[in-house]
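**Student:** Predicted model and sequence below, questions to follow.
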Amino acid sequence: MIDWTYSEGVYELTLAAPPCNEIGTGMLAGLRRFLDQVDPAAHTLIVRSGLRQGFCAGADLRELHRGLSDAPRDQHGPQLRQFIDAIHGVMDDLDMLPLTTVGVVHGICFGGGFELALTCDVLIAEKTARFCFPELRLGIIPGFGGIPRLRRDVGNGLIRDLLLSGRSINAKRAQAAGLVSQVVASGEGLTAARALAAQTGKFDPTARKAAKAFIKKLPKDELLAERELFVRLAEGPALLAALQRFVESTDLRPYLP
């Protein structure tokens, strides 16, 4: 589901789980394995997708539907909490890595995939990139830390529009809002990320780590509040009904708004 290479202080982590890098237990385990072996001498992590469709479509809704459908109703809450706690552990560790993390986004970057991208220090978007929080369509809110991390980076106007409308924004608008640092042509994202990594590697490690720690804090209280609200909403009937519609959809890309 994921692969990575390491050379001269730079990790390149590639998401490669068809159809569009949905985040379930398999992807979560792969990310945890990566985090557990990161060399502290590294200076940069580049996160990208190896799939044509995009960066990541979000949570693995089919896996979530199977898990909730097979479990007794009174087990839905504990099951959801176990998964959400695990995913927050991975997202928080990615967020706070003592490396410069660069996300390269093309195509779809929705829901949990958007939340994964928001753990990165710098986002480079190819012109095809689109960002979206469609969770209200499922009767839930983003649950992987998305809103607290987005509030750290951009203004409330954009956040409310994304969350309450469920609409997507393109790379140009994302850059104008301060979410994305660079917009590049299709296929040029990795080149731009490697150029940034080469620059990062020139800095003193102590200064680089101190600068990141100073400018990027983990919004712990908001993340905890989000987890509690997500689990409470997810225990309701709306989520299971929406998941049933999703798995029964004949649309080739049912995750699109």
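**Tutor:** Received, thanks.

**Student:** alpha carbons only for contacts and neighbour counts from here, please
**Tutor:** Noted.

**Student:** Check the gap between the nearest residue to M96 once chain neighbours are set aside and F246 for me.
**Tutor:** Using Cα to Cα, 6 or more residues apart in numbering and skipping residues adjacent in sequence, the residue nearest M96 is L218, 7.4 Å away. Per Cα to Cα, to the nearest Å, L218 is found 33 Å from F246.

**Student:** Take this one as well and set it beside the first:
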Amino acid sequence: MNEFDNLLLDIDSTGILTITINRPDKLNALNGDTIEELRTAIQQVYDDPTIKGVILTGSGEKAFVAGADISELAQLTEVNGRKFSERGQEVFALFENCHKPTIAAVNGFALGGGCEIAMACHMRIATQNARFGQPEVNLGIIPGYGGTQRLTQLIGKGKAMELMMTGDMIGADEAKALGLVNHVVAGREELTAKCQELMQKITSKGPLAIGMVVDCVNGVFNPQVKGYQAEANAFGSCCRTADFKEGTAAFLEKRKPHFSGE
């Protein structure tokens, strides 16, 4: 594992990697260095077969990620602002398109870039004190790391418009009711337990099939992908795998499957 200045990485005995954004004095705000460290960390997930899934969280009790580093934002021009946005979109897409499950464990504030990277993960689990929002209009800008797209996908156009145009924050229960959050738990201890529970359930399934689910679901929002054909192609690909043969055999033999990822 690489050494990082702004991230803490910990992998458990089951292959679940926890990435903790560790800038508590800045409420874990995302500066350029942290974005690049996130790129390196998630790339390791793609490259290392021993890593089975990712839990992304923030250090401390106050914030998951409270947004971008405003001191950096204030220096942006039109040209480097576009590059700034494109770089963040590229890194967050690595979380969204990863064939291994990515879960955001949201404690405290998930604002701006924090809400955006949480939305890039496949699922979001939040504590009762979590707060979500895209308050960029308060700074005279808009979400630039995919927020205009993913928030609309997750909660619908009308409510997404409202939240992004007002800059309002919402609590964990409202976020769950809107479909932004999968589960709400009491506190940090329960947050870790719920994420681990979900991870263990997902990673017990056929890993190739999990990756194809990611591709097909994400394809719904890609105008270049013909969704039903992509699903049929992926289904056919599954049928030639050793995992498919093992899964069906295990069902018929009334035993648990042992998937190899092949």
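**Tutor:** Structure received. Small disclaimer: the values here were computed from a predicted structure and weren't measured.

**Student:** The residue nearest to M96 of the first structure - that's part of a helix, no?
**Tutor:** No - L218 of the first structure is assigned coil when assessed by DSSP: H, G, I helix; E, B strand; the rest coil, not a helix.

**Student:** residues contacting the spatially most central residue of the second structure?
**Tutor:** Central residue of the second structure (Cα atoms, centre = their mean): C121, 1.3 Å from the mean position. Listed by Cα atoms under 8 Å, 6 or more residues apart in numbering, the contact set of C121 of the second structure reads F95, E96, T102, I103, A104.

**Student:** out of those, which are inside helices?
**Tutor:** F95, E96 (DSSP state H).

**Student:** Which members of the contacts of C121 of the second structure define the maximum pairwise distance?
**Tutor:** E96 and A104 (11.1 Å; Cα to Cα).

**Student:** can you list residues touching both of these two?
**Tutor:** Contacts common to E96 of the second structure and A104, judged by Cα under 8 Å, 6+ apart, are C121, H122.

**Student:** all helices of the stretch 151-262 of the second structure, in order?
**Tutor:** 157-166, 172-178, 188-203, 207-219, 227-239, 242-252 (DSSP state H, counting those that start in this stretch).

**Student:** I'd like the ones you listed laid out as TSV, including distance to A63 of the second structure.
**Tutor:** Below are these laid out as TSV (distance: least, Cα to Cα, whole Å):
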stretch	distance to A63 of the second structure
helix 157-166	19
helix 172-178	13
helix 188-203	12
helix 207-219	28
helix 227-239	37
helix 242-252	40
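
**Student:** what's the closest of the ones you listed to T40 of the second structure?
**Tutor:** helix 207-219 (20.3 Å).

**Student:** mean deviation of that closest one from the first structure?
**Tutor:** When the first structure is overlaid, helix 207-219 of the second structure sits 1.6 Å from its aligned residues on average, using mean Cα distance after the TM-score superposition for the first structure.

**Student:** Mind listing what's buried along that helix?
**Tutor:** P207, L208, A209, I210, G211, M212, V213, V214, D215, C216, G219 (16 or more other Cα atoms under 10 Å).

**Student:** close enough to count as contact, the fifth one and H99?
**Tutor:** If I follow you right, that is G211 of the second structure. Yes - the criterion here is Cα atoms under 8 Å, and G211 of the second structure meets it with H99 at 4.0 Å.

**Student:** Double-check that I55 of the second structure belongs to a strand.
**Tutor:** Yes - under three-state DSSP, I55 of the second structure falls within a strand.

**Student:** quick one: which of the buried residues of helix 207-219 of the second structure is nearest I141 of the second structure?
**Tutor:** G219 (28.4 Å).

**Student:** picking up where we left off before, give me the more crowded residue out of E96 and A104 of the second structure.
**Tutor:** A104 (26 against 22; other Cα atoms under 10 Å).

**Student:** which residue lines up with the more buried one in the first structure?
**Tutor:** In the first structure, the residue matched to A104 of the second structure (TM-score structural alignment) is G103.

**Student:** wouldn't that match be in contact with R48 here?
**Tutor:** Yes - with contact defined as Cα under 8 Å, G103 of the first structure reaches R48; the gap is 6.1 Å.

**Student:** How about I117 of the second structure: what's its closest non-neighbour residue?
**Tutor:** F92 (6.0 Å).

**Student:** quick one: contacts for the one you found?
**Tutor:** Neighbours of F92 of the second structure in contact, by Cα under 8 Å, 6+ apart: I117, A120, Y145.

**Student:** swap in G201 of the first structure?
**Tutor:** With Cα under 8 Å, 6+ apart, G201 of the first structure has these contacts: G9, H43, T44.

**Student:** how near is the equivalent of it over in the second structure to G236 of the second structure?
**Tutor:** Per TM-score structural alignment, the equivalent position to G201 of the first structure in the second structure is T203. Going from T203 of the second structure to G236 of the second structure by Cα to Cα gives 22 Å.
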